[in-house]
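Undergrad: Quick one: sequence plus predicted model below, questions after.
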Amino acid sequence: MSGKNMKFLYAGIAIALLISVLAPFLASPDPDGLESAASGVIEESKLSELEGQEPAVSSPMPDYAIEGMGKSGEVMAIAIGTIAVLAISFGLGKVFNKKA
């Protein structure tokens, strides 16, 4: 990778991490669009039943937060998720970029 591409990559990573740090403070406390759309399409009784069910797979950081840590837990959860996605993307890029 050339120096210009590396600077672009580092700037992108820095922006992603900046957004992950600011997101908990800028996010709306209102229900998200998916919940609003579901309430308009699914009957209220069925929606309540679905919300009461246990998830098929439990999340390591439900609701984008680390329990008991408040806003700092939200920042850490989103930053960890961002770094994980970047690392997985980098790894997949390395695997699929190999020349045959």
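TA: Everything's here; your move.

Undergrad: Only C-alpha atoms from now on, for both contacts and neighbour counts.
TA: Will do.

Undergrad: Give the buried residues for the longest helix along the chain.
TA: Longest helix in the chain by number of residues (criterion: DSSP state H): helix 70-96. For helix 70-96, the neighbour count (16 or more other CA atoms under 10 Å) marks Gly73, Glu74, Val75, Met76, Ala77, Ile78, Ala79, Gly81, Thr82, Ile83 as buried.

Undergrad: second one coming, line it up with the first:
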Amino acid sequence: MSEIMSENNMKFLYAGIAIALLISVLAPFIASQDPDGLESASYDVIDEVKMAAMEEMDPVFESPVPDYAIEGHGKTGEVVAIVSGTLMMLVIAFVIGKLVKK
């Protein structure tokens, strides 16, 4: 029984990874070019002058892949950036899972 459960769990895991990678590949092609919900909501809440000042501030740290893209590579750079980020998150989740299991 345990062997069947483990096999089913592995199939479920592989299906989840495949779906995450599929979404990663398709995201640059189906994502909206308009500001996301959080960004557009901030314009409703924060004064325009204050928002402009915040946008001019230097960031605390630089993003390794700003705007989910590798500059100069178009959609291919976006796909590579998102897929690599997804894979990194999967590896981090796997490592944390192994550590918690101990």
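TA: Perfect, thanks for sending it. Here the structure is a predicted model, which is why all the values come from computation and not from measurement.

Undergrad: quick revisit: what is the corresponding segment of the second structure for the longest helix of the first structure?
TA: Using TM-score structural alignment, helix 70-96 of the first structure lines up with residues 74-100 of the second structure.

Undergrad: how close does the matching stretch sit to the first structure?
TA: After superposition onto the first structure, the mean distance of stretch 74-100 of the second structure to its aligned counterpart is 0.3 Å, using mean CA distance after the TM-score superposition for the first structure.

Undergrad: can you tell me which helix or strand Leu9 of the first structure belongs to?
TA: helix 3-26 (DSSP states H and E).

Undergrad: next helix or strand past that helix?
TA: As assigned by DSSP H and E, the chain's next helix or strand after helix 3-26 of the first structure is helix 33-41.

Undergrad: In the second structure, point out the residues matching that following helix.
TA: Mapped onto the second structure using TM-score structural alignment, helix 33-41 of the first structure covers residues 37-45.

Undergrad: That stretch: average distance to aligned residues in the first structure?
TA: Mean deviation of stretch 37-45 of the second structure relative to the first structure after superposition (mean CA distance after the TM-score superposition for the first structure): 0.9 Å.

Undergrad: So what touches the helix holding Leu9 of the first structure?
TA: For helix 3-26 of the first structure, the external contacting residues (CA atoms under 8 Å, 6 or more residues apart in numbering) are Lys71, Glu74, Val75, Met76, Ile78, Ala79, Thr82, Ile83.

Undergrad: again, but for stretch 91-102 of the second structure
TA: In this structure, no residues lie in contact with stretch 91-102 of the second structure by CA under 8 Å, 6+ apart.

Undergrad: Off-centre distance for it?
TA: Taking CA atoms, centre = their mean, to the nearest Å, one finds the center of stretch 91-102 of the second structure at 19 Å from the center of the full chain.

Undergrad: Same question for stretch 82-98 of the first structure.
TA: In terms of CA atoms, centre = their mean, the centre of stretch 82-98 of the first structure is found 16 Å from the chain centre.

Undergrad: Stretch 55-68 of the first structure now?
TA: Remark: stretch 55-68 of the first structure is offset 11 Å from the chain centroid, using CA atoms, centre = their mean.
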